[in-house]
Every structure is written in C-alpha cells, then in structure tokens.
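*Asks:* with the sequence up front, the predicted model follows.
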Amino acid sequence: MKSSANHPWSVGDVAERFGLPTNVLRHWESVGLLRPDRDAAGRRRYGEDEVVRIAIIQRSKAAGMSLEQIGVLLDDGRSGRHEVLHAHLDDLDRRMEEMRRSREMTEHALRCRAHDITMCPNFRAGVEDVLARL
C-alpha cells in the first residue's frame, strides 16, 4: 500500500477492501482499536497505519481473540500484553487439539461402513473425553 499521506482511504473504501460493513470499522473505532484521521469535513480518512491495524484485528479475531485482547495487543502503553498473548497461545493449543480430534472422528466416519456411526465402538471412542464430562 502507498503512504498514508498520499493515499488516505474513506471508511467505505477500507470497508470494501476488507469485506467489512462500515459499522464494524466504526465500532472498532468506538472501542479504541482504530483512530483514523479526519478530513476538513470530519470524514474518516484511513492511512496505511490504520489499514495495517485493521489487518491485525481481522487476523486476531479469526484466531479467536476478543476485541479486549486485541486492544491489549495493539496498545503499546498498556500492561499485560505478554499475559494476554500467553493465554491466547494456550487457547490456540487447546482449540488445535479439539480440531485434531474432530478431524480424526470425521475421517473415521468417512471410512465407517455402519449405517449408524454412533453404534461404531471406534467412532464412540472419539468422543469419550466429552462423555466423561457428564
């Protein structure tokens, strides 16, 4: 992307580029994640730095971070960044393990010849950890 001084984008331009509704960008601004400049008419103008922040927010949300966690990540003056990031890594590890188990169960279901896969003992073994919570 070009320099923010030469190519500031409107809220509509940025929303379109990222496939977001404009109200999402306004909400992120209202919670302090974005701070776009304003032109003489008071319209939001997003420069390269804000566009990078939007990309970080999108990637972080896709990875399961809350807006509050993202706020800590993006705020260079706020304490607790390492704690938030460690907690997020722990959450990612837990979710990745759940995804691995789900994949194994799905692959088994594809190979299973039983009409009712819930009756397959090997398939049921894939959910024993969930059943153990009862």
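*Replies:* Right, received. Where do you want to start?
*Asks:* CA atoms for contacts and neighbours, from now on please.
*Replies:* Fine.
*Asks:* next, the buried residues of the top helix by length along the chain.
*Replies:* Counting residues, the longest helix in the chain under DSSP state H turns out to be helix 81-111. By neighbour count on 16 or more other Cα atoms under 10 Å, the buried set for helix 81-111 is 81, 84, 85, 88, 105, 108, 109.
*Asks:* what about versus this one:
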Amino acid sequence: MKSSDATMSIGEIATRFGLATHVLRHWEATGLLNPARAGSRRRYGPEDLCRVAVILRAKEAGLSLGAIREMLTASAPEERQAILRRQREELTARIARTQAALDLIECALDCGHDDLARCPHFLAVVAERVSGTGSTRSI
C-alpha cells in the first residue's frame, strides 16, 4: 500500500486531532465527513484528514457545523463568500456584546464604590432598563 493510500481508523484520527470518536461520528451523521468503509469499519484517508483540519479551523473561526457544511458543499466561490460575510456580521455583533460586558465589569471595578449596587452609574442604567428607555446603554 502506498503511503498516499494509507488509511486510519476512527480511533487513530481522533487521537491525531485530539477529538473524541463520537465527534467524528457526529460530523459524519451531519454530512461533514464521509469516510470509506472496510467492512463495517470507517477508514480515513488523506482527504479526510484534510477535511477534519478544515472543519476544526472553521470551528475556531466561530462557524457553526451548519455553516461549515454549507461552505464545504457550496458549488461556487460566491456562495462561500456570502457565508463568510454572514459569519463576519455575527462575529462583529458577538464582539460588540462581549465588549459591552467587559465595559460593565471594568466600570464596576474602577468606579470607586466598594459595591456595584451603590454605584450611581450602574443604578441609572438599571433604572433605564426597568423603565424601558435605555435597554442597550452600558455603564
């Protein structure tokens, strides 16, 4: 068998990428992977190794499994670009929410009051939220 034709078992590929075998089975069930079979056993070749690496990289970029499947099955570059644009918008919104949370915590730590519950800024934001007039303002 040539090295380019070498295959790996599900346990070997899971170990190689630091994954549990059930993750690879789930990815197969959702259409992300389609390993060859030798009898009833899955056999992963070089293309599958690359595909797992692509899936992991896409997950690191914040893509959902559905978006990854869309990317991998898209027939045109424009489709992949559209998916990436949507992902960028989602990440931008998530970053804004996370920044607002960090701002809240930093303000609470730096405001000079020993208790957030007595901070005038925090109490004003809470009052605005209760009244419905300032539900997106942070302290």
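*Replies:* Good, I have the coordinates. These figures come from a predicted structure and were not determined experimentally.
*Asks:* picking up where we left off before, so which elements touch the longest helix of the first structure?
*Replies:* helix 67-74, helix 121-125 (3 or more Cα pairs under 8 Å, 6 or more residues apart in numbering; DSSP states H and E).
*Asks:* quick check, central residue of the second structure?
*Replies:* Centroid check for the second structure by Cα atoms, centre = their mean gives residue 62 as the closest residue, at 2.9 Å.
*Asks:* now do the SS call for that residue.
*Replies:* Of the three states, residue 62 of the second structure takes coil according to DSSP: H, G, I helix; E, B strand; the rest coil.
*Asks:* for the aligned partner of it in the first structure, give its distance to residue 72 of the first structure.
*Replies:* Residue 62 of the second structure maps onto residue 64 in the first structure when the alignment is built from TM-score structural alignment. Using Cα to Cα, to the nearest Å, we find residue 64 of the first structure at a distance of 14 Å from residue 72 of the first structure.
*Asks:* check residue 38 of the first structure too.
*Replies:* Applying Cα to Cα, the value for residue 38 of the first structure to residue 72 of the first structure is 24 Å.
*Asks:* residue 119 of the first structure too?
*Replies:* For residue 119 of the first structure, the distance to residue 72 of the first structure - Cα to Cα - is 47 Å.
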